[in-house]
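>>> After the sequence you'll find the predicted model.
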Amino acid sequence: MKTTDDVLAEQAARWIVRLSDDDAAERETAQSGFAAWKAADPRHADAAASMENLLQQLNAVRGQAGGDVRPARAALAAVAPKRQRTRRLASAGAAAMVILAAGYTASVGPSYLLADLRSPTGQWRTQTLADGSRLTLGSGSAVNVRFSAGERHVELVQGEMLVEVARDKHRPFIVDSNQAALRALGTRFTVRKLDETTVLSMLESTVSAQVPQHPAVKVQAGQRTRITSDGVGPLVSFDAASLQEAWSAHQLVVDDQPLTEVLDELARHRPGQLRYDRAQLANIRVAAVLPLDDTDKALQLLADNFPQLRIRMLTRYLVLVDMPETK
């Protein structure tokens, strides 16, 4: 039986499909109706909030040079029965699929599209550079590569990567994440770029981490640090071998980590939206090994180990996680 939330989500999804129509006149007509629907009930506005975020992403793609949302329309044809292939869909899940199936999710912006090397959501890419160094890009990641006679420079645009640096005593290898410049001659490490933080995990040898206006800090093998504009954070020991194995097997290894952070990571590795209330789940901590190349299985493992969790897969492109109130 559908809940009130499910019904409202379906209604919101139908509006979003109309608002993302290829026909500008249809989009304009839908605007006034959508505004009236949201104003009719506060719950309508709540249901529409995340869907509107998806709409903004789709319209951003529409406005980019070369942006093409026609694959989303092809997805509509694929998921709707032939007799129901109209501009309105009958389910929130199908609507979410239409909006997201173009392949342009939150990870797609101009900087991602213009990057030298990219990996799509849920995929990994390994590239050997001209000097013999190897970059393995994680899900939804992008980098720019610029080599010169004096240095080898890699800009991490978004996401994360495993770096295996070929030795060259005349040209240092520098990874720039905006927050910090990581300087190495020959080493292995992983770098993850968050909104305001760079996470550096050293697997082998040493890197010098430099934040503008702060002294450089040497980070050794088996050490991890979180770097912000305030400088290099504390150096914390971790199991480098386990991290290397996790990268090779496309796994997420967590030990007493907040569930919200685990869900954040799973969300990066799947298309669409993984929605949850951070405050409601704040007190749950996880110790597990989860497959990142099968996030449906990872979510099922979480559900199996935490019976209080409810995971609703409306479609592959819209998953809701919460804790229903017990009666």
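That came through fine.
>>> going forward, measure contacts and count neighbours with C-alpha atoms only.
Noted.
>>> how much space between residue 151 and residue 305?
According to CA to CA, to the nearest Å, residue 151 stands 49 Å off from residue 305.
>>> Show me which of the two is the more surrounded one.
With neighbours defined as other CA atoms under 10 Å, residue 151 and residue 305 compare such that residue 151 has more, 14 against 11.
>>> Could you find the closest non-adjacent residue to that one?
residue 171 (4.4 Å; CA to CA, 6 or more residues apart in numbering).
>>> ok, second structure coming up, stack it against the first:
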Amino acid sequence: MDRSVGQHNDQEQIEADAAKWVIRLGGEPLSARERAEFDRWRAQSPAHARAFAFASATWSDLAELRHDPGALARDVAPAGRWPRRAPAGGGRAWLRAGIVSLALALGLVPVAGLTAFWYGDPMVMLAADYRTGPGERRNISLPDGSTMELSSASAATLHFSASERRVELLQGAAYFTAAPLGTGETRPFVVAGADGTATALGTQFLVDRSSDAVVVTVAEHEVRVALAGTDNDARSVVLSPGQSVRYTSGAGLDAVREADVEQASAWRRGRIVFDQVPLSDVVAELNRYRRGRIVITDAALADRKVSGVFETADLDRALETIARELHARTASVPPLVTLLY
């Protein structure tokens, strides 16, 4: 056999294995044996590490379809059928959109298995102690007696020590009921997210982490929200019940706002509530609760405001209602992408 052919086949196998690991990380958490197997595979050679990094980044690019549909938005057939050929000059945007069929192209999973896809960073899955899939909620009892209720498509990890009870929210949203300080518990209860922390001065509060911001909302007692690495009063705030604050990595703390706690925690009752919310934010929230991606193809449409109460168990109907109210249309590539235009 020609040596170059053999090397090409070896590289193809490494890339196929990398894709398998990325897809596997979207399923149930790895067992200790599987984690060790994955670590050994990735450490075999620089080519293995590069292939996994590329597959992970490509997979994560799927999330960009919500904001930048690129060639997919321009070239989807009027009847909503997947185009059979890449358009001339489609370039990287088309290739990124086309990666949704990666598993099929490599023969890794059957068509039915596509509904198990998780569109996000596989490295989050490696770090998570607890997580939920789209449309799933989970109640978790923590070692100190506190509870954490994870919303849909959320992930968290624990860092309990002798000095503090720290939970890091890696993505999504969670409702915390912190076991109070007392004779048997002197460690503060802290929830970290991005570049900030929320320290319980009472019991119940919510933390919602999106791709670019974190929002903390207090249901009972008080919570101190601070930017990481400082106790400066200008970079921290104490929230009372019915208040919320938003912070971002670049801009810091926003102003404290009055919050509707029932609306913010509606997901705990299987509902999503919107009150004059831009469609772009509505779609970002709906994408947490369903398989596949909703993509808005028109900037003006993305700015339109939406109000309503929707059941998380029937988001197809919610999308139909929203499209009808906004006089928009949809085109689907089940179960991967739904265009809203």
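Thanks, I have it. On a predicted model such as this, the values are computed, not experimentally measured, just so you know.
>>> After superposition, what is the TM-score?
Once superposed, the chains reach a TM-score of 0.71 (TM-score structural alignment, normalised by the length of structure 1), with 260 aligned residues with a CA RMSD of 2.9 Å.
>>> mind checking what the residue nearest to residue 151 of structure 1 lines up with in structure 2?
Counting by TM-score structural alignment, residue 171 of structure 1 lines up with residue 187 in structure 2.
>>> The stretch 151-300 of structure 2: helices as residue ranges?
261-264, 279-286, 299-302 (DSSP state H, counting those that start in this stretch).
>>> which residues are in contact with the first one?
Where contact means CA atoms under 8 Å, 6 or more residues apart in numbering, the residues beyond helix 261-264 of structure 2 that reach it are 217-219, 242, 272-273.
>>> Out of these, which is nearest to residue 289 of structure 2?
The closest of the contacts of helix 261-264 of structure 2 to residue 289 of structure 2 turns out to be residue 272 (CA to CA; 9.9 Å).
>>> which residue lines up with the closest one in structure 1?
Aligned partner of residue 272 of structure 2 by TM-score structural alignment: residue 252.
>>> Nearest residue to its match in space, please, no chain neighbours.
residue 290 (5.0 Å).
>>> residue range for the strand or helix carrying that neighbour in structure 2?
Secondary structure from DSSP states H and E places residue 290 of structure 1 in strand 285-291. Matched against structure 2 by TM-score structural alignment, strand 285-291 of structure 1 falls on residues 305-311.
>>> now the matching stretch, how far from the centre of its chain.
Its chain's average C-alpha position is 21 Å from that of stretch 305-311 of structure 2, according to CA atoms, centre = their mean, to the nearest Å.
>>> once aligned to structure 1, how far is that stretch on average?
On superposition with structure 1, the mean distance recorded for stretch 305-311 of structure 2 (mean CA distance after the TM-score superposition for structure 1) is 1.1 Å.
>>> List the contacts of that stretch.
270-279, 282, 318, 322.
>>> Taking those residues together, which two end up most distant?
So for the contacts of stretch 305-311 of structure 2, where distance means CA to CA, the most widely separated pair is 270 and 278, at 21.2 Å.
>>> so residue 301 of structure 1, which of the three states?
helix (DSSP: H, G, I helix; E, B strand; the rest coil).
>>> Ignoring the adjacent residues along the chain, who's closest to residue 213 of structure 2?
residue 248 (4.6 Å).
>>> what do you get for residue 143 of structure 1?
residue 156 (4.6 Å).
>>> try residue 128 of structure 1
residue 134 (4.4 Å).
>>> which residues does residue 204 of structure 1 contact?
Taking CA under 8 Å, 6+ apart, one finds 187-189, 220-222 in contact with residue 204 of structure 1.
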